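S.K.: Sharing a model that was predicted from the sequence below.
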Amino acid sequence: MSAESDLAVIVLAAGKGTRMKSDLHKVLHPIAGRPMLEHLLASVAALAPARQVVVVGSGRDQLETALNGRASLAVQDPQLGTAHAVQQAESALAGFAGDVLILYGDVPFVAADTMRAMLERLHDADEPAVVVLGFTPDDALQYGRVIAVGDRIVKMVEYKDADPEERACNLCNSGLMAVRAADLFALLARVGNDNAQGEYYLPDVVNIALGDGRVCAVVTTEDPDEVAGINSRAELAEAEGRWQQRRRRAAMDDGATLVAPETVWFAWDTRLGRDVLVEPNVVFGPGVTVADGVKIRAFCHIEGASLATGVEVGPYARLRPGAVLEEKAKVGNFVEVKKATMGKGAKANHLSYIGDAEVGAGANIGAGTITCNYDGYFKYKTVIGERAFIGSNSSLIAPVKIGADAIVGAGSAVTRDVGAGELRIVRAEQLVKPGWADRFHDAMKKKKAEKKG
């Protein structure tokens, strides 16, 4: 391979995914907040392929929307086996003369380095016709077997067609292959379906090439999890668990403290700085960046947010997309922040909603304060100046601006701008009726006694 751009990738995603029991296409089910197909394509992107083809069956419209033109689509209908599926990509690769990687959309965690190793083996001096990715699981189950001497394949056999001696081999076929385009479709054209399932098996291209006297080779991954397929909700959960376990370990290795690692859930793109403290039961959605020295207390949900150095969040806080907490800002228990910036040292310690807002440095948001940002049709912005003090149980009805050093009295419903340094109190005057409560209680007690009598 003269350059990685001489590469095409075929991703098989035509399976119906019936074991998922879902209206969502199997390969679009997320792991760590990212569809499994996107995990695979991210690894593929490191090889800069010239062409990408996704072979689809049912759910084509979902994949078409998700891919948004990033890959050609080839339709397999009817579905007659894996060799037949790969054949459907032939027209999409017309005129292509480079190497082809065959991958599976429900095998999302194949590393780019593993793909490179397959391609490099394809171009070794013995010029194998096909390179297969093999693995050696603890339990070989009903995987197809790769019968090999060293890394040269002697035979490929499906489990149902294997004899007892072949089934005793623990080198299994992942289904992934590297083949030159010039060989691939010529070999596929010779695949038959004389087997237990009556299907056109992709591994048969290896046996056909071997019959022609050509070399075929196997590259073995040391990590069976890398090639684990996902076919059910249970397997999806297992894959999520494995991914999370590795990510938690990586976070701790990079200098973060996870008090109870098994209770912390990361998204695929979560970034944590050094000396970050994450207490139990914290969930990160996609799009979170956490700088050094941040404290995230227990039971927080954080998504699409940026936390600067020294920030403190929670417990029981929710940061939604667009939340930006600048240096040493604090968001406390039962506070929700959405599409809002909390300036340096700003605080919202309890029971507040801050949405579509700018909160200046050093401002203090009292308990029970809300920014009323939505009128049922449009969203509006609240701007709170530096060092402003918003009293408890206040409603700031946007669009509204609170000036620097201003004070909003507790219980106020503010509908007009407050100037810098002003005090604004917007609440009804207290009404006092001496003795009214005593008379009320006496009357009600008397009424109750009469009913009992």
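M.R.: Done, it's in. Numbering: from 1, shown residues only.
S.K.: from here on, contacts and neighbour counts on C-alpha atoms
M.R.: OK.
S.K.: can you pull the buried residues of stretch 10-21?
M.R.: Neighbour-count burial for stretch 10-21, counted by 16 or more other C-alpha atoms under 10 Å, picks out Ile10, Val11, Leu12, Ala13, Ala14, Gly15, Lys16, Gly17, Met20.
S.K.: this is the other structure I want to compare:
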Amino acid sequence: MNTGHDFAAVILAAGKGTRMKSELHKVLHPIAGRPMLHHLMAQVDALSPARKVVVVGSGREQIEGALGEDTRTCVQDPQLGTGHAVQQAAGELEGFRGDVLVLYGDVPFVKGETMKAMLDRLHAEDAPKVVVLGFEPDDALAYGRVIADAEGRIARMVEFKDADETERGCRLCNSGLMAARAEDMFALLDRVGNDNAQGEYYLPDIVNIAIADGDTCAAVTTADPGEVAGINSRAELAAAEALWQAEQREHWMAEGVTLRAPDTVFFSFDTELAPDVVVEQNVVFGPGVSVATRARIKSFSHIEGATIGEGAQVGPFARLRPGAVMEKDSFVGNFVEMKKAVLGEGAKASHLTYLGDAEVGAGANIGAGTITCNYDGYFKYRTTIGPRAFIGSNSALIAPVRIGADAIVAAGSAVSRDVADGEMRMVRGEQLVKPGWADRFHDTMKKKKAAAKKDG
């Protein structure tokens, strides 16, 4: 998607976000595993901007650390309103002759299509000086109103407290997002005053200044009010997460994925599911997960940074950590954990197993209670299990170690040396048998208990 026009995105993120009550900057709080600022930046990047500038203030080091090298920052200090914030970007955009799109770091869900519509409207035949993104909420509350005609040409922008009854009856509200050509944006901002109760310079004032000059300003209306919802508190963050998750559930079901209990499944921003995947109740997808067709994710499984192949089965109660790869028709059952491990085609680990830093060959069987001992307190080591190998229950494979193809490890073995192809390895202490010992033990202990009870 391309706008066809050079534009710079100016993203306002200087606010302290005090209502979050957090040491983490407000715009870095995650939604679906991704900071809200990055949700917005991803949509901006899809439009191939010529420049990106983030206006920072409190917590600037956190934001600067979260940005790529292609994004510039400027500082707003003191913070004297939204108009003043945009003015701080003038130095970073010196000599830039394209458009400026003003966005907010705590309004993360604005779609690229909406941004493009604003920039396209800026280049329409009537050549508006400023384009405003409007929205029509179910309850307009105390939002500022955009008084516009049927073609979106704005007659006036008015704050709720200054609006008369007729203007308050208008349902088109100001989102705060705006676009203008760079030379117009900064020329108009130079004329904005701060004669108001807060003593601040407000960005929407540029619209009324342009209109007073006899210039056209226009509104573009989003069909989805949730697109411009701001996030300023933990409650609003939770509401945004819920909204995003609900949309993703609808999306994946429309793409051919079966969700047994949709409200109990949680996705990450980059989850990828193929058609005919089945996801049961209470499944959580962390970042970096892809699932191939016909795979089945059973209840209460947690999956992050994993690749699940065609027809594979996961869970219930399984955990796949980053680097886990399940190949075609492989299977992990209840209380199995994988980390940085590959489970080959048709291989299975049915229950109570840990596979870390391991490679398991096709058709291998990992018995219950098996663990790969991959860490000595200082370094990680790798375990390799060959095709069709059989690992008996309650075995400990002490890495680095290789179990050959078709090999068998007897139940209860602690294996610290390689096992050759086709070999059987049993590592157990000698089993000691004492006939009658248990009977004598029970008789003795019963007598002691009876004596103690009598004395007591």
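M.R.: Perfect, I can see it now. Just so you know, these numbers come straight off a predicted model, no measurement behind them.
S.K.: tell me which of the buried residues of stretch 10-21 of structure 1 is nearest to Ala363 of structure 1?
M.R.: If you rank the buried residues of stretch 10-21 of structure 1 by distance to Ala363 of structure 1 using C-alpha to C-alpha, Met20 comes first, at 49.6 Å.
S.K.: Translate that closest one into the numbering of structure 2.
M.R.: When structure 2 is aligned by TM-score structural alignment, the residue opposite Met20 of structure 1 is Met20.
S.K.: Surely its match is in contact with Val27?
M.R.: No - using C-alpha atoms under 8 Å, Met20 of structure 2 makes no contact with Val27, being 10.2 Å away.
S.K.: Give me the longest helix you can find in structure 2.
M.R.: Looking across structure 2 with DSSP state H, the single longest helix is helix 234-254.
S.K.: How about Gln79 of structure 1: what's its closest non-neighbour residue?
M.R.: Counting by C-alpha to C-alpha, 6 or more residues apart in numbering, Gln79 of structure 1 lies nearest to Ala85, which is 7.0 Å off, once chain neighbours are set aside.
S.K.: need the contact list for the one you found.
M.R.: If you count contacts by C-alpha atoms under 8 Å, 6 or more residues apart in numbering, Ala85 of structure 1 has them with Leu12, Ala14, Val55, Gln76, Gln79.
S.K.: sec struct for it, please.
M.R.: Of the three states, Ala85 of structure 1 takes helix under DSSP: H, G, I helix; E, B strand; the rest coil.
S.K.: how about the strands of the stretch 151-300 of structure 1, start to end?
M.R.: Here the stretch 151-300 of structure 1 has its strands, by DSSP state E, counting those that start in this stretch, at 152-157, 172-180, 216-220, 257-258, 271-272, 277-278, 283-284, 289-290, 295-296.
S.K.: contacting residues for Ala396 of structure 2?
M.R.: Taking C-alpha under 8 Å, 6+ apart as the test, what Ala396 of structure 2 contacts is Thr370, Ile371, Thr372, Cys373, Gly412, Ser413, Ala414, Val415.
S.K.: go with 6 Å
M.R.: Shown in contact with Ala396 of structure 2 (C-alpha atoms under 6 Å, 6 or more residues apart in numbering): Thr370, Ile371, Ala414.
S.K.: for Ala340 of structure 1, same thing?
M.R.: Here Ala340 of structure 1 is in contact with Ala323, Gly355, Asp356, Ala357, Glu358 (C-alpha under 6 Å, 6+ apart).
S.K.: Pro322 of structure 2: neighbour count?
M.R.: Pro322 of structure 2 has 18 neighbours, counted by other C-alpha atoms under 10 Å.
S.K.: just to revisit the earlier point, give the equivalent position in structure 2 for the residue nearest to Gln79 of structure 1.
M.R.: Mapped onto structure 2 by TM-score structural alignment, Ala85 of structure 1 lines up with Ala85.
S.K.: Likewise for Lys451 of structure 1?
M.R.: Per TM-score structural alignment, Lys451 of structure 1 is aligned with Ala452.
S.K.: Can I take it that its match is in a helix?
M.R.: Yes - counting by three-state DSSP, Ala452 of structure 2 falls inside a helix.
S.K.: what separates it from Lys446 of structure 2, distance-wise?
M.R.: Ala452 of structure 2 is 10 Å from Lys446 of structure 2, where distance means C-alpha to C-alpha, to the nearest Å.
S.K.: do you know how far the match of Ala85 of structure 1 is from Gly144 of structure 2?
M.R.: From Ala85 of structure 2 to Gly144 of structure 2 the distance is 19 Å (C-alpha to C-alpha).
S.K.: hmm, who's touching stretch 210-226 of structure 2?
M.R.: Contacts for stretch 210-226 of structure 2 (C-alpha under 6 Å, 6+ apart): Pro128, Lys129, Val130, Val131, Val132, Leu133, Gly134, Phe135, Pro137, Gly152, Arg153, Ile154.
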